[in-house]
Every structure is written in C-alpha cells, then in structure tokens.
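Student: Predicted model, plus sequence, below.
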Amino acid sequence: MMKWSFQELRIKAQDPLKVDKTLDLKTDLMNKNPEVLDLSPVKVQGYLIYDDHTVLAQLEIALTITLPSSRSLEPVDVAMQFPIRERYIESGWQSELVQDEDNLVIELEDNTVDLGRAIVDNIITHIPLKRLTPDELEATELPSGDDWNLMTEASFQNDEKESDQIDPRFAKLKDLLSDDTSES
C-alpha cells in the first residue's frame, strides 16, 4: 500500500519523492461508508517531501465513485478529482514549518504516514450531497405525489412569501387589535 515510516521518508524523501500509483481502495471505502456502491481504481499523483521532522504530501486524486441518486436512489457515477495538501509531523516534535502553512497538519501517533487511509478519508469528505441521474438532471419538473411535492429552495421561499401576505379581509382586524393593546 502507501505506508512509510518517518525513518524511511527521512532517507527517501530528502529530495521530493514522486508518487504515481493506482490504488484499489474499494473495500476500505465501502467499509467506512456503506452508501458507496462501487469505486474505480484511484489514481494518485504527487510528491512527498521530508523536512524538519515533517512530511508534506501534495497529491492529486482522480476517481469515479458510484453512489445512489439523492432523489431516486438509482446508481449514479460521479467523477471526482481533487487535491490533498497535508503535512504530517512526528509525534512529540514541533516545527516552524507547521505554523507558516495553510496545509492541514496531522500529528502522527505511531510515526507512520498512511496515505491510503488519508485518501479514503478525503474521498469521503469530497462526496457530493446532490447526486442525480442524467434523466433527473434533464427533467424540468420535480417529482410529486398525493399530498406531497419536491420543491427547490427558491420555490419554497416564494411560497413562504405568498403565505405571509395577510388576507385583506383580516387586515382591519389586525389594526383593531393593535389599537386595543396600545390603550392598555
């Protein structure tokens, strides 16, 4: 897999260690997130750089994941591509590099960098909430049924504005009630 101890990386990654692998993380991902129906092999490219008791991982991840549609639960293939920028620091060490960066900093307990686990965790955080089949994307009307209908947020807000308007027949009653409360 993609696991290195800090001792290995101290030797191998003094100069940037190029990473160009294809990983099978399907079982690991499906164990962590049962919503995942399928996962293509994950393409990982980037570099690991050891410096001052830290390892900087700069990776690009590309994959296709199959998930249930957020509307119909039909399988949907979602192509994903995203960067991972993380700095791992040896347990018990401090480094000025950590405070000067925008990268996610992770202190390791066992001084072993496990990129497979980091990639699985990043895939989970990048899973989109809205996933639609091609037919659902093309549909102009949202599904509805007996006593229910699916609404967009904009149509919901429009309905709320319309329901907030006072019936003109009751507007005078509102004025009467406000006069009664001011007299007390």
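Tutor: Yes, it's here. None of the values given here were measured: they were computed from a predicted structure.
Student: only C-alpha atoms for contact and neighbour calcs from this point on.
Tutor: Fine.
Student: Contact partners for the nearest residue to D77 once chain neighbours are set aside?
Tutor: In space, not counting the residues next to it along the chain, D77 is nearest to T66; the distance is 4.4 Å by Cα to Cα, 6 or more residues apart in numbering. For T66, the set of contacting residues under the criterion of Cα atoms under 8 Å, 6 or more residues apart in numbering consists of 36-39, 75-78.
Student: rerun at 10 Å
Tutor: Shown here is T66, whose contacts under the criterion Cα atoms under 10 Å, 6 or more residues apart in numbering are 35-40, 74-79, 131.
Student: and here's the other structure:
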Amino acid sequence: MLSINFSKVKNNAAPMVHIECEVEVRPEFLKRSQKLLYQAKNIKVSGDLFYDEPYVTGNFKVSADLVVPSSRSLAPVDDHEEFSFTENYSQDKPTKDELDENPDPIVTINNDTIDLQTAVEDNILLNIPTTILTEKEKDEHIYPEGKGWEVVSEKAFDEGKKNQINPAFAKLKGLFDDQNKNKK
C-alpha cells in the first residue's frame, strides 16, 4: 500500500518530498469498482508533497493502462489514461469554511498516515471518460437495441422528428378530399 507519514513531510529539511513509484491496485478496489473498471495495470505515480500549514499538499501525476466497459455495450475497451490531481491532507477535521474556500479536496488523515493508495485509486475512477467505445462501435456507429426498442444517434433522432407527422393534423389531411371530388 502506498502511504507516507504526515510528520515526515512536515518535518522534512527539504521543502518538498518527491515520490515516484508503480502502484498495484488492491483486490477490494477492483471489487468496489467492478462496474466501472475491469482491469488496471502499469500504474505509475509521480508527485511532490509539501507542508503549508496546516496542510500537507500533494500534486500528483498518474498514468495507467485500464480495461473499462464500453458505455454502449459493456464490452471491454483498452484505455490509457494520464491525469493530474491535487489533494490537501490535514490532521484535524476541516471546517465548513475551509472546505468552501479551498478548491482542492481536504482529506483528514488518521495515525499520521497519508493514504496515497486510496487517493490514486479513487482518482483513476474519477478520470474514466463517460463515453468510451470499442473500435467497432466507433467505426460502424453501432447502438444497442432490444425487442421493441433501439438507441439512435442524435442526428437520426432529429431527422425522425422533422419527418414525423403530428397525429392530430394527419386526421385533418383527408378532411377536404370528399369536397374536392364533388367539385369535379
């Protein structure tokens, strides 16, 4: 598990503590995220932590190779992610004002231990794209369908709306046909 002591960063003679390592996800993380993530490997984390009273702030860069479900078919899709995140760590529970004023999350730590493993795992989930497709779904514009229903593209939906006849007006369409026949 990837962790570092709050006091180590706070009392370090150097202004920053640098970390660079590979991370293995925990089985409980994969179980917790099973509907969002099938596999995570080659996870590399680099970052710096520094003390800025009352917080230890960490700026991290993560790269990971993931296998995630397609947002259309749930078929496995290989995805490479690279992202950054920043978190503040505090030994005391932050006040509502502190949470409102700070743009970065403030995480309360226990027993002088900053749990970077959970931070990396949670941010992997947060950075999975909302729309991710297999190559076949991208190339062939494949949408899911079932008995009596189908998903259509926004373009096809708009075309269908343009060509759709209002049922109330459809009844009126033949209203004057009899009168036109009588005039002939």
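Tutor: All right, it came through fine. All figures in this text were calculated on a predicted structure; none of them were measured in a lab.
Student: Scan the contacts of T66 of the first structure and report the most crowded one.
Tutor: Highest neighbour count within the contacts of T66 of the first structure, by other Cα atoms under 10 Å: R131, with 22 neighbours.
Student: Assign it to helix, strand or coil.
Tutor: Of the three states, R131 of the first structure takes coil under DSSP: H, G, I helix; E, B strand; the rest coil.
Student: Touching, it and A79? I think so.
Tutor: No. Using Cα atoms under 10 Å as the test, R131 of the first structure is too far from A79 to be in contact (11.1 Å).
Student: so S63 of the second structure sits in a helix?
Tutor: No. Counting by three-state DSSP, S63 of the second structure is not part of a helix but strand.
Student: Aligned counterpart of it in the first structure, please.
Tutor: In the first structure, the residue paired with S63 of the second structure according to TM-score structural alignment is A62.
Student: I'd say its match and P83 touch.
Tutor: Yes. Counting by Cα under 10 Å, P83 is a contact partner of A62 of the first structure at 9.0 Å.
Student: Now do the shared contacts for those two.
Tutor: Counting by Cα under 10 Å, 6+ apart, the residues touching both A62 of the first structure and P83 are 44-45.
Student: Looking at these two, which one has more neighbours?
Tutor: Under the neighbour definition other Cα under 10 Å, A62 of the first structure and P83 were set side by side, and A62 has more, 18 against 14.
Student: Which of the three states applies to the spatially closest residue to that one that is not a sequence neighbour?
Tutor: Spatial nearest neighbour of A62 of the first structure, excluding adjacent residues (Cα to Cα, 6+ apart): Q81 at 4.4 Å. Using three-state DSSP as the criterion, the local structure at Q81 of the first structure reads strand.
Student: Next one: Q81 of the first structure relative to Q45 of the first structure, how far apart?
Tutor: Note on Q81 of the first structure: its distance to Q45 of the first structure, by Cα to Cα, to the nearest Å, is 11 Å.
Student: got it, and S72 of the first structure?
Tutor: In this view, S72 of the first structure and Q45 of the first structure are 35 Å apart by Cα to Cα.
Student: Can you name the residues in contact with stretch 150-159 of the second structure?
Tutor: Looking at what lies outside stretch 150-159 of the second structure - Cα under 10 Å, 6+ apart - the contacts are 72, 141-145, 160-162, 164.
Student: could you pull out the helices for the second structure?
Tutor: Listed from the start of the chain, the second structure has helices (DSSP state H) covering 6-10, 27-32, 96-101, 116-126, 135-140, 154-163, 167-173, 177-183.
Student: mean distance, the longest one to its aligned residues in the first structure?
Tutor: I take that to be helix 116-126 of the second structure. Between helix 116-126 of the second structure and its aligned partner residues in the first structure, the average distance after superposition works out to 0.9 Å, using mean Cα distance after the TM-score superposition for the first structure.
Student: count of residues packed around V107 of the second structure?
Tutor: With neighbours defined by other Cα under 10 Å, the count for V107 of the second structure comes to 20.
Student: neighbours around the spatially closest residue to it that is not a sequence neighbour, how many?
Tutor: Setting aside the residues directly before and after it, V107 of the second structure is nearest to Y89 in space (Cα to Cα, 6+ apart), at 4.8 Å. Other residues within reach of Y89 of the second structure, judged by other Cα under 10 Å, total 23.
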